[in-house]
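> model the structure of this input:
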Amino acid sequence: MSRRLLVRGGHVFDPVSGTAARADVVIDGERILDVGPGLDGDRVLEATGQLVVPGFIDCHVHVMLDDVNVLRLLQTPFSLRFFHAARNLRLTLRAGVTTVRDAAGADLGVKHAVTSGLVEGPDMRIAIGMLSPTGGHADEWLPSGGCVHALWPSYPGCPATVVDGPDDMRRTVRELLRAGADVLKVATTGGVISPRSDPRRAYFGPDEIAVLMAEARAARVSVMAHAHGTDGIKNAVRAGVRSIEHGVYLDEEAVEMMVDHGTWLVPTLSAPRALLRDGPAAAGLTDATRAKVVDVVAAHDASVRLAHAAGVRIAMGTDAGIAPHGENLRELELLAAQGLSPADALRAATTSAAELLGAADEIGEVAPGKRADLVLLEGTEVAVGNLAERLRGVVHRGVVVHRGDGGEPARAAGPARHTAEAMGAECPRDNAVPPVR
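The predicted structure is shown next:
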């Protein structure tokens, strides 16, 4: 017999209107049963004076990565990364992010650890690896002539993804799909932290990208394109990718193409700022890499403003792993600083992100029938400032996994009952995290 959870007295954010109105939310199992005034339930999660928003969706993370210092990575036992991933997933969920798209690094075992409840974390979509040519973003060849595979090592369950030519592309795409990829990721330009690639240069020929897209269509999966430079962005959009990741050097033609093709932009504004904030020494950046980071920031901001003004659809992604895990909601403040309204910034992490992932019928709204993923924020104003400090609760699949206010956990409705049963396993008084499933 289910015990319905009542989230009482909050102001529920409506992404359609961009406003919030006072309403209760009733959760039965993993689903939202009802939203409206004067509802009741068996247990209560008090939300008076708080904004109730859908669980946030981060469309670009790397849960297996939290260091880009190659020397440190080479001195770290490989298996330790999986324990770091468990910590990173926990931090992400407790930050209010209930769904992520991992853009390379996490394999099927990491995803299964979450879905089985072995590890606490958000629901996951995984790319497993990033397709790149020799000399491209996933090629870790160094000026010394060494190739250390510190950031993107291959291992059982995670195929090597440096490919050249249509046949190599086809084989590796099929290996990724066999390994459990939910989405395919391709680097159509160089990158910022890769040692010898150029973020402004386009990589892969039309024949290679065409094979990728044909295999993706056959498998009914979408393609996300790491793309900084203008030419590489345009090549990816022409080919029909679902989203451009980063999109640093957009121009008016590229933006117009994205609008015409319905291509999404996932900006990841947090990543270059995190590298500069941590400092080149801490991140292990060379002078050449740091120069690329500095060049990126101003151009990136301008491109987001240009894309938003033109009507390009934007979804939130943080590049967490480059940016710190658990600070994901900072991205919404950065989007707002580039001209998105608070409501649009919230949409980027809820309804828009859900649409990008093809999951709008499941997540992204606080509405009957949707999955019960909720975040409670202090204050009832629709605003994105200081979100981490305002976080007061996280509900994932109907379970309260975090209370950030130190207040009363969900309790039995009616007169107060100070018993373990009344407190409920989902909402322990000491804020210990219960099973996610």
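> going forward, measure contacts between C-alpha atoms and count neighbours the same way
Fine.
> element containing the residue nearest the centre of the chain?
A centroid search over the chain (Cα atoms, centre = their mean) returns residue 58, at 2.1 Å, as the residue closest to the centre. Using DSSP states H and E, residue 58 falls within strand 56-61.
> would you confirm that residue 327 contacts residue 95?
Yes. Contact criterion Cα atoms under 8 Å: residue 327 and residue 95 qualify, at 6.9 Å.
> so for these two, which residue has more residues nearby?
It is residue 95, of residue 327 and residue 95, that has more neighbours when counted by other Cα atoms under 10 Å, with 25 against 18.
> anything in contact with each of residue 327 and residue 95?
The contact sets of residue 327 and residue 95 overlap at residue 388 (Cα atoms under 8 Å, 6 or more residues apart in numbering).
> in the strand holding residue 58, what counts as buried?
56, 57, 58, 59, 60, 61 (16 or more other Cα atoms under 10 Å).
> kindly report the same for stretch 137-149.
Neighbour-count burial for stretch 137-149 flags 137, 138, 139, 140, 141, 148, 149 (criterion: 16+ other Cα under 10 Å).
> one more, for comparison:
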Amino acid sequence: MKKTLTALAVSCTLLPLTFSAQAATLIHAGKAFTGTSNELRNKVTIVIEDNKIESVKSGFVSAEKGDTVIDLKDSTVMPGLMDMHVHLSSQQGGPKSYLERFTLNEADYALRAANYAKITLDAGFTTVRNLGDSHNETIALRTAIDKGYAVGPRIYTVGKSIATTGGHADPSNGMSHLLRPDVGPEQGVVNGEAQAREAVRTRYQDGANLIKITATGGVLSVAKSGQNPQFMTDELEAIVDTAKDYEMTVAVHAHGKEGMKRAITAGVDSIEHGTYMDDEIHELMKANGTYYVPTILAGKFVAEKAKIDGFFPELVRPKAAAIGPLIQQTFATAHKAGVKIAFGTDSGVSAHGDNAQEFALMVEAGMTPADALTSATVNAADLLGVSDILGTLEPSKLADIVAVKGNPFDDITIMENVSFVMKDGVVYKQ
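Sure thing, here's the model as predicted:
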């Protein structure tokens, strides 16, 4: 028996080993924004094997037997879009939105998030940062999408945001003291350095990808100030230092200057909204490599709704009217100053699926279409720390690819009508 096996082994080494060639998917793109330059390439073939880009070739390459060809010769193809500020489990709908915490259960939030996730993916956004939910529902949704039993974008989520007592993300705001729950680090309310560290570790335990704090007042919370600083320096440093230990980045909701200044100095990764930033803040952000996520669309939305009697509570309405209109100009000056910008909308304030309306607002404020697309691809991937797998159309990157009919450099508003969506090598819209 031993001789027979030896002879068989020898004979096998003399025979050529042949494997059937794996079928590829070829995308024939009339134009391509690859993210590797600010120029569009004409007539490009993107070769995809499994869930990754194998190559990006000039011209329309012929298919081999078994290959699949996707004809996008009338379209501009680009990396999957990335929105760095969404809230998938909510959508602002006027007065009823403020009653939902009394009427909805955890399952209601989760199922609604799944619906909005599908809408977001259909709009061409294959990756999002979810910056705050109510019951860790987007952590569960992220897992469901990753395992294939829900459909939506790739989610990086903070779970529950972190605030101080009475701060922008304190879930007990606006309640009678007879109803007000006892909230602490688990619910995202901290006071002092020890509780700040505990809140970060709790989110790590819950499975959050990153941390979000509300360093100043906010527009839509039932609290008086929309811009006062709400964390002390020692609390901010405790959050950032602890987050770094767990390899988590820190995103910061901030409108007022002092809150931004404290947060940037503490070493956070991004400032969201940033309404009252000035030249001093610009220089501080550039010196620290801090990203700015503008959310112009949310500002426009709340400014318009503030004109409607009864849409917002009376405590919220003047904040929306004052802060909302300023964000586009804040973006314009930050961009001109050279601050790093990553695309973000705060969708959930405005309607999910309308995310791409942000592009036109960015271009209207002075950004080129190429830079606007870069903010939602290359820059967003950099902010997330995933530039090795996402953000450009290059070999070995994940096959997250979207397309629009026409040329977005000529008309950026066509980004609002994405006609093709591929995520992780799977076509979800064509």
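> tally up the residues packed near the residue nearest to residue 353 of structure 1 when sequence neighbours are not counted, please.
Closest residue in space to residue 353 of structure 1, ignoring its immediate chain neighbours: residue 315 at 4.8 Å, by Cα to Cα, 6 or more residues apart in numbering. As a burial measure, residue 315 of structure 1 scores 31 neighbours (other Cα under 10 Å).
> how about residue 315 of structure 1, what does it touch?
The contact partners of residue 315 of structure 1, taken as Cα under 8 Å, 6+ apart, are 59, 264, 265, 266, 267, 347, 348, 349, 352, 353, 356.
> ok, now residue 136 of structure 1?
With contact taken as Cα under 8 Å, 6+ apart, residue 136 of structure 1 is in contact with 162, 187, 189, 190, 191, 194, 196, 197, 198, 203.
> cool, residue 209 of structure 1 as well?
With Cα under 8 Å, 6+ apart, residue 209 of structure 1 has these contacts: 166, 236, 239.
> helix, strand or coil for the counterpart of residue 115 of structure 1 in structure 2?
Taking TM-score structural alignment, residue 115 of structure 1 has residue 146 as its aligned residue in structure 2. Taking DSSP: H, G, I helix; E, B strand; the rest coil as the rule, one finds residue 146 of structure 2 in the helix state.
> tally of neighbours for residue 146 of structure 2?
Neighbours around residue 146 of structure 2, by other Cα under 10 Å: 15.
> what residues are up against it?
Contacts of residue 146 of structure 2 were listed using Cα under 8 Å, 6+ apart, and they are residue 154.
> at 7 Å instead, please
By Cα atoms under 7 Å, 6 or more residues apart in numbering, the contact list for residue 146 of structure 2 is empty.
> can you tell me how far it is from residue 140 of structure 2?
10 Å (Cα to Cα, to the nearest Å).
> that older thread, so how far does the helix or strand immediately after the strand holding residue 58 of structure 1 in the chain sit from its counterpart in structure 2?
Remark: after strand 56-61 of structure 1, the chain's next helix or strand is helix 70-74, criterion DSSP H and E. After superposition onto structure 2, helix 70-74 of structure 1 sits on average 2.9 Å from its aligned residues (mean Cα distance after the TM-score superposition for structure 1).
> name the next helix or strand downstream of helix 70-74 of structure 1, please.
helix 80-94.
> counterpart of that next one in structure 2, which residues?
Here helix 80-94 of structure 1 aligns to structure 2 at residues 108-122, judged by TM-score structural alignment.
> and the matching stretch, how far from structure 1 on average?
Overall, stretch 108-122 of structure 2 averages 0.7 Å from its counterpart (mean Cα distance after the TM-score superposition for structure 1).
> what does that stretch rub up against?
Looking at what lies outside stretch 108-122 of structure 2 - Cα under 7 Å, 6+ apart - the contacts are 88, 89, 137, 141, 151, 152, 153, 352, 353, 421, 429.
> host element of residue 401 of structure 1?
strand 399-403.
> ok, the equivalent of residue 353 of structure 2 over in structure 1 - contacts?
Using TM-score structural alignment, the partner of residue 353 of structure 2 in structure 1 is residue 326. Contact analysis of residue 326 of structure 1 by Cα under 7 Å, 6+ apart lists 91, 92, 95.
> and if we set it to 8 Å?
By Cα under 8 Å, 6+ apart, residue 326 of structure 1 lies in contact with 88, 91, 92, 93, 94, 95.
> just to revisit the earlier point, out of the contacts of residue 209 of structure 1, which comes closest to residue 210 of structure 1?
Set against residue 210 of structure 1, the nearest of these by Cα to Cα is residue 239 (6.7 Å).
> give me the aligned partner of that closest one over in structure 2.
Matched to structure 2 by TM-score structural alignment, residue 239 of structure 1 sits across from residue 266.
> quick one: its match from residue 192 of structure 2, how far?
Applying Cα to Cα to residue 266 of structure 2 and residue 192 of structure 2 gives a distance of 15 Å.
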